[in-house]
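1. missing the sequence, but the structure's below:
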């Protein structure tokens, strides 16, 4: 089976759409839910780009029904809900099956961009960051190691990981027009025009505080002359963020030239 993406990238995209399903359960049905329609369309676009517009995979997904097969006036809400949840369960199973199929059989099409992009490399570092942090705690002979206690520790370890793939990693002061004050850019990859902003959750964090910080960061970096892509990495080892997929999706909604990628990891 040939696919149009590198295998790892295709799996990452499908997993992201699968994980985003968790935020759809609170909606009664798709007809009154723009958020669900966006998720469904995003998934269809992903499948078309990975497998092709005439693929069985896209057809299988489009045939999933999220509404009752027979509708009548005064239909109980429970019937709508049952049909909607059945559709979500089927979608989850189908996406999982596609991921397994890619792992087992997929080969990237000749001419596909096999080398991972800079953004894809950064995404993988963030998604596997917790695994690296745990491994560092277990050293031979009880030797001293790096304990991730605050954002500075996260920055130090991420900087070391970035150095494996990028030569020009800058930590610089920058005075944006937004909010009228200067701030430090955690990491600027100047050649790639990528800015990486690092956060770490904590028990004392107030409800909504993290989202507010990221909204401010997003607005500030939109004015940065060297920022075409903003990556916001939130290290959440204790699972404080209740709905990481929902927060990622909400904060990535942004009009303008700057691309925004929010990564909250590890996922519970």
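-> Nice, thanks for sending it over. Everything numeric in this text was worked out from a predicted model, so none of it was measured. Numbering: from 1, shown residues only.
2. Every contact and neighbour count from this point should use C-alpha atoms.
-> Fine.
3. what about residue 44, neighbour count?
-> Residues within reach of residue 44, counting by other Cα atoms under 10 Å, total 19.
4. Check for me that it belongs to a strand.
-> No. Applying DSSP: H, G, I helix; E, B strand; the rest coil, one finds residue 44 to be helix, outside a strand.
5. A further structure is provided below for comparison with the first:
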């Protein structure tokens, strides 16, 4: 497969890979939303039942809410009144014996608080004693409380079932998706895109325009310029004998092959003066000078102009090749081949190329 075809295939794979990436981003967003919702439900439940993680004493907020409720006070008040009356009995009196008290509160969402008041003697080592030589002392009792704070069973089971169902459905959908044809197609597209990307990185870069490009362009410049002057359908052509018009046409042609073409680049000073290069092409490290053969031009005077330019241009840092385009549409030069040979054989640090057009 040639390079353009490979680039076209890579472009198509890139479009498919972008579609797959968009689908996966949407799936990732759905996954994130699902997990976030599950975490939110769990966090909300933990906020409801956080008292179960605190000490089960009077500092626990769930215990405090229960003790402050009127129902709790109405339930416990008769038992403490009976205990007080029993402890204040006189010898011979037989008031009702106090009972243990168990209070369970499920009114708080998510939390169940249990109070167990167990009746125990105030003094475990109590022995009957005679008071003033008559009646023995009576044994006193107190309530020993045990507090437990636990999650409400029905809400705990409900939340656990919701979370399990939620993650079960999510896991089931993920397994089905991972085994689906769409998933297989996505893997194939991404694998092909990866292979094509690796192949693209190993492909040689497109060749840069070379010195041969400049040679071919200058050799065919006369045909190019001739077609500009002789337009079809009676339209006015680009007809001019001015050297600047030649430079404009050549610059347009150079831009077809080179991205950077500098016009009238100034050379460093030489013998107290400086000159301007018609064109500098940094990609090829080449300078191009355009000469239009005038009626008063002879080979000798033209050769002297070229030799003077050759002596000046080696001082330019971005120039290793110097091209002379000698445009002679009227064929005034009697020996263009000899002029080309003499100039190109001139001793210089530059590689000099002379192109006389139209070719004869």
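-> Looks like it arrived, so ask away. Values in this document were obtained by computation on a predicted structure and should not be read as measured data.
6. Overlay the chains and give the TM-score.
-> For this chain pair, the superposition-based TM-score is 0.54 by TM-score structural alignment, normalised by the length of structure 1; 155 aligned residues with a Cα RMSD of 2.0 Å.
7. Please check which part of structure 1 the top helix by length along structure 2 corresponds to in the alignment.
-> If you go by DSSP state H, structure 2 has its longest helix at helix 3-49. Helix 3-49 of structure 2 lines up with nothing in structure 1 when matched by TM-score structural alignment.
8. Distance from that helix to the middle of the chain?
-> Chain-centre distance of helix 3-49 of structure 2: 13 Å, with Cα atoms, centre = their mean, to the nearest Å.
9. ok, which stretches of structure 1 are helices?
-> Under the criterion DSSP H, structure 1 carries helices at the ranges 7-19, 34-51, 56-62, 77-105, 118-127, 129-137, 151-162, 209-221, 244-252.
10. who does the first one touch, helix- and strand-wise?
-> It refers to helix 7-19 of structure 1. Judged by 3 or more Cα pairs under 8 Å, 6 or more residues apart in numbering; DSSP states H and E, helix 7-19 of structure 1 is in contact with helix 34-51, helix 77-105.
11. cool, the second one as well?
-> When contacts are defined as 3+ Cα pairs under 8 Å, 6+ apart, helix 34-51 of structure 1 packs onto strand 2-3, helix 7-19, helix 56-62.
12. what residues does stretch 7-24 of structure 1 touch?
-> Outside stretch 7-24 of structure 1, the residues that touch it by Cα atoms under 8 Å, 6 or more residues apart in numbering are 35-36, 39, 42-43, 46, 50, 88, 92, 95-96, 99, 102-103, 106-108, 116, 120, 243, 245-246.
13. Can I have the buried ones of these as a ChimeraX selection?
-> Only the buried entries of those go into this ChimeraX selection, using 16 or more other Cα atoms under 10 Å:
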select :36,39,43,46,50,88,92,95,96,99,102,106,108,245,246
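14. mind putting the helices of structure 1 in a markdown table, distance to residue 144 of structure 1 included?
-> Listed next are those as a markdown table, based on distance: least, Cα to Cα, whole Å:
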| stretch | distance to residue 144 of structure 1 |
| --- | --- |
| helix 7-19 | 34 |
| helix 34-51 | 45 |
| helix 56-62 | 50 |
| helix 77-105 | 38 |
| helix 118-127 | 23 |
| helix 129-137 | 9 |
| helix 151-162 | 14 |
| helix 209-221 | 31 |
| helix 244-252 | 32 |
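15. wait, which of the ones you listed is closest to residue 179 of structure 1?
-> Closest approach to residue 179 of structure 1 among the helices of structure 1 (Cα to Cα): helix 209-221, 7.8 Å.
16. Where in structure 2 does stretch 195-202 of structure 1 align, residue-wise?
-> Using TM-score structural alignment, stretch 195-202 of structure 1 pairs with 287-294 in structure 2.
17. ok so, going back, just checking, next helix/strand downstream of the longest helix of structure 2?
-> Proceeding N to C from helix 3-49 of structure 2, the next assigned helix or strand is helix 61-68, under DSSP states H and E.
18. now that next one, how far from the centre of its chain.
-> Computed by Cα atoms, centre = their mean, the chain-centroid distance of helix 61-68 of structure 2 equals 52 Å.
19. Which elements pack onto that helix?
-> Helices and strands touching helix 61-68 of structure 2, as assessed by 3+ Cα pairs under 8 Å, 6+ apart, comprise strand 111-121.
20. roughly how far is the strand it packs on from the heart of the chain?
-> Its chain's C-alpha centre and that of strand 111-121 of structure 2 lie 60 Å apart, by Cα atoms, centre = their mean.
21. List the buried residues of that strand.
-> 111-117, 119.
22. and the direction of that strand versus that of helix 3-49, what angle?
-> Angle of strand 111-121 of structure 2 versus helix 3-49, following axes from the mean of the first three to the mean of the last three Cα atoms, to 10 degrees, is 30 degrees.
23. For strand 111-121 of structure 2, grab the matching residue range in structure 1.
-> Under TM-score structural alignment, there is no match for strand 111-121 of structure 2 anywhere in structure 1.
24. cool, and stretch 228-235 of structure 2?
-> Against structure 1, stretch 228-235 of structure 2 falls on residues 136-143 (TM-score structural alignment).
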